[in-house]
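Student: 3D model of this:
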Amino acid sequence: MTRTLVEGFDRGAVTLARLLAREGRRVTLAGPDTASQQALALRAKGVEIRAHADLDANPGQHDEAFLDVWTPEVAPRVALLRESGCVVRCLGDFVLERSEAPTIGVTGTAGKTTTAAFLAYLLRTAGVTVHTSTTARAANLWPTDELLPAPADGVVLMELTSSHLCFTTRSPRIAVITCFWPDHLELHGSLDRYRAAKEAIVSRQSPGDVVVVNEDDVDAAAIASGSPGRRFGFSAKAEVDAGAFVRGKEVVLRDATGERSFHVPARVDGPRLQALLAAAATALAAGALPEQLGPPQAPPFRATRVGQLGDTELIDDGMAATPAKTAAALRRRAAGSVVLVAGGELEIAGLPVHSSPEEQMLLEQACAEARRVARLVVLFGPAAARLAPFFDRSRIVRAQTLDEAIALASERAEGAKVLVVSPMFPLPPADRERIAPALETLAQARE
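Tutor: Below you'll find the predicted structure:
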């Protein structure tokens, strides 16, 4: 009998444990927290429940382990399980294994969610049944229990982060790679291990599979080269042999049958254009291109316009938990035109963020971009102390909390073209979800 560990007591873990127990496995459901009532009910199905468990000290003996997506690859339990011969997996890997429908996985250091959301829109517009999760945190399209049991019709579309991919044993039929740079290295231990996690999206593909890649990104293109499958590219800078690119004001799609072109939708900035190109190239590769390339709605928290405060545009970029994402939001802004709210937490999963040499360089570059465009920077939270040395004292204001930072920024926004909340550091989910309502309140108060 296969011995299987499922980590955590959330709905996804409970659903997976129940499914595996029905298949006759010897399942242990374990985690550091108190077990939920739904988890405790599984004892009647023969599932062992280990609440308040220290898995890093003693994960137990198992043949397979399905770990939580927030588990760092550097966690001691990961090494202990692997050393014992256990196969370490995640819920997303289970979906990849069991899905009878074609699977599409989107990864990259940035742009995953927007690309996946745009792709879902394009495929559905073309009449395809798309199975994707709607309950993941912060509008991410990560695999959740909504995909269990794995679908048999249409296509399965999943956003796969490095924290998913480091625990996978399979690759999707169509793998999409948006970009690659050093990020979240604290979760993996090194740049090489972070890259290896991303490479997993293509490392187990077959010649009949497909990779879709950003040909403008050398490192992403190198990862795609590990796929034995057909290659489709996308580029905002040059033509590609097969895939999507920009020619003048047209998005051009090219494959073996020829070319089709669509007008670039209005109000599509650089990052969203890249996401749209990625989605269009993937739809082309899937053979399900809609007749029109309309402007899909972007997911929230990602450089989203919320409203107007006088002449100042209000932007929620709360998902920018890394410096390079903030730099992307600021890059096309004019010098001295921005009031920036930045800060957040210095750790994630108990590990220091942006601490590797590679990430420190990206932090310096992002702050240089912020110095160029910002007339004022409002810093908040523990990360304020780390960010402050990068800026002239006369151009920064310190706040204890995010709410205080937004209020201070609004009081000093006159003359700025944009007020953007783009933290550069991680935020608790509850804080991120308060950004848009706070900005909307500012806009409504001025009306």
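
Student: alpha carbons only for contacts and neighbour counts from here, please
Tutor: Will do.

Student: same question for the helix or strand in which A275 is found: list its buried residues.
Tutor: Element membership for A275 (DSSP states H and E) is helix 270-285. For helix 270-285, burial by neighbour count (16 or more other Cα atoms under 10 Å) applies to 271-285.

Student: which of those residues lies closest to L119?
Tutor: A279 (4.5 Å; Cα to Cα).

Student: and this one, so I can compare the two:
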Amino acid sequence: MTIVMDTNNVENQAIEAKKAARKLSALSNEEKNEALEILAKELENNYEVILEANKVDLKNGEAQGFDSALMDRLALTKDRIYDFANGLREVALLEDPTGKINTSWVLDNGLKVEQVTVPLGVIGMIYEARPNVTVDATGLALKSGNAIVLKGGSNAISSNQKIVQVMHSALEKTKIPKEAVQFIASTDREATKQLFTMKEHIDVLIPRGGASLINAVVNNATVPVLETGVGNCHLYIDEKADVNKAMSILINAKTDRPAVCNAAETLLVHRSWFNSNKETLAKTLQDHEIKVFGDETVVKTLAGAVQATEKDWAEEYLNLSIAIRVVESVDQAVDHIDRYGTKHSEAIITEDAQAAKTFMSQVDAAAIYHNASTRFTDGGALGFGAEIGISTQKLHARGPMGLPALTTIKYLMSGNGQIR
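Tutor: Purely as a prediction, here's the structure:
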């Protein structure tokens, strides 16, 4: 694993990763698991030096006026570092997704055909302020037999460099080649652009971050992209929604962790339900200090609500703000989501089975909920184990991407001299 500032060396790092991927793909599940345990221990043993490096990023963040949500994503503590380590151990406990025979058959001529799962090869990971992604993505890549090229944001550069140095030291004690994990420390945008076009070395790019980062990768990359989602997630409270369920789900989806992609950003409310329960809704929003951007009906009814603009309906606030629109039907709610949604996570709260069926069948999103919070769109919460991101596209993976999403297939044919 090489750490460089010279963007001319980025291609060399990708080449080294590709060489290491070939060796990594031949390792056993036990060898990979042993390596993950060693990585976990090294992170725990070196938490103090990681925290010292993190202080540099936090100081720079304060100087640049980062908001509280960004500072929280950037900040590390001893407990968070130990959580990273335990996350690696949890990944080690997961089933190896590679080497599985999905199906097999024998042709009339006696040729045996097997379809097996294999690693993608080299993953390019482009991400922003979260240092935990450095560890999480590395663990998932190595467990699934992939090498990884990491390109973190400049706002976490000190933390990421130190974490990678610790992982570098740990890998030297394992069967996994240290070159299987590459970190591009250059803050020059040209380094990122290079990753976009190295199809001969990088098999897939996975961007994690805000809309501008994801759009830049999707629009400019010639390497295949697994697009992880910006989350303009909607809750629709239907005409026949239970009030207690609706308020409980709303508060969880909006306030549990407002800075994550599966938090609710827009609330759609059936007019008849709104007219009957507007006082309860107003009190709930006020009690939890949620700022409201609303349509004309909402602004007239809810004290303190600000008139929503077109931008608000598409906004991923990532804070305690929410856009609220009153609609006339489930069909109108679906139309709104179709126009402004990001195909991440959408929810309907209703006791009407037909309304739920209509919503769930017609909304186009990776995850759709009936009477439950959007906060469950997470690999761990859904029982997949760790995740490398949440895909909002439809090819090759969709929704929370765990280990299986980091594999592809290969056909193996065994014969006895057959020719065609």
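
Student: superposed, what's their TM-score?
Tutor: The TM-score (TM-score structural alignment, normalised by the length of the second structure) is 0.30; 170 aligned residues with a Cα RMSD of 5.4 Å.

Student: could you name the helices and strands sitting against the helix holding A275 of the first structure?
Tutor: Judged by 3 or more Cα pairs under 8 Å, 6 or more residues apart in numbering; DSSP states H and E, the packing partners of helix 270-285 of the first structure are helix 112-125, strand 174-177, strand 210-214, strand 230-235, strand 243-247, strand 250-255.

Student: and the host helix or strand of M71 of the second structure, which residues are buried?
Tutor: Element membership of M71 of the second structure, judged by DSSP H and E, is helix 68-74. Within helix 68-74 of the second structure, the residues that count as buried by 16+ other Cα under 10 Å are 70-71, 73-74.

Student: and which of these is nearest A323 of the second structure?
Tutor: Nearest to A323 of the second structure among those, with distances taken as Cα to Cα, is L70, at 21.1 Å.

Student: so which elements touch the helix holding M71 of the second structure?
Tutor: helix 47-63.

Student: which parts of the helix it packs on are buried?
Tutor: So for helix 47-63 of the second structure, counting by 16+ other Cα under 10 Å, buried means 47, 50-51, 53-55, 57-58, 61.

Student: could you redo the residues you listed as a markdown table and give each row distance to S276 of the second structure?
Tutor: Putting those into a markdown table (distance: Cα to Cα, whole Å) gives the following:
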| residue | distance to S276 of the second structure |
| --- | --- |
| Y47 | 54 |
| I50 | 53 |
| L51 | 52 |
| A53 | 54 |
| N54 | 50 |
| K55 | 51 |
| D57 | 49 |
| L58 | 47 |
| G61 | 46 |
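
Student: about what we covered before: I'd like to know which of the helices and strands packed on helix 270-285 of the first structure is closest to A438 of the first structure.
Tutor: Comparing those by Cα to Cα, helix 112-125 comes nearest, at 22.9 Å.

Student: got the buried residues of helix 68-74 of the second structure as JSON lines, with distance to L93 of the second structure columns?
Tutor: Output for the buried residues of helix 68-74 of the second structure, formatted as JSON lines (distance: Cα to Cα, whole Å):
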{"residue": "L70", "distance to L93 of the second structure": "31"}
{"residue": "M71", "distance to L93 of the second structure": "32"}
{"residue": "R73", "distance to L93 of the second structure": "26"}
{"residue": "L74", "distance to L93 of the second structure": "28"}
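
Student: of all the helices and strands packed on helix 270-285 of the first structure, which one comes closest to A65 of the first structure?
Tutor: strand 174-177 (24.2 Å).

Student: following that closest one, which helix or strand comes up?
Tutor: Next along the chain from strand 174-177 of the first structure, counting by DSSP H and E, comes helix 185-188.

Student: run through the neighbouring helices and strands of that following helix.
Tutor: Using 3+ Cα pairs under 8 Å, 6+ apart, helix 185-188 of the first structure is in contact with helix 191-203, strand 351-352.

Student: pick the most buried one from those.
Tutor: Among those, helix 191-203 has the highest mean neighbour count (mean count of other Cα atoms under 10 Å), at a mean of 22.

Student: so that one versus strand 210-214, what angle?
Tutor: In terms of direction (axes from the mean of the first three to the mean of the last three Cα atoms, to 10 degrees), helix 191-203 of the first structure departs from strand 210-214 by 140 degrees.

Student: so which elements touch helix 191-203 of the first structure?
Tutor: strand 103-107, helix 162-165, helix 185-188, helix 218-224.

Student: now distance to E313 of the first structure and mean neighbour count too, for those, in a markdown table please.
Tutor: Shown next, in a markdown table, are these (distance: least, Cα to Cα, whole Å; neighbours: other Cα atoms under 10 Å):
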| stretch | distance to E313 of the first structure | mean neighbour count |
| --- | --- | --- |
| strand 103-107 | 30 | 26 |
| helix 162-165 | 33 | 25 |
| helix 185-188 | 34 | 23 |
| helix 218-224 | 33 | 19 |
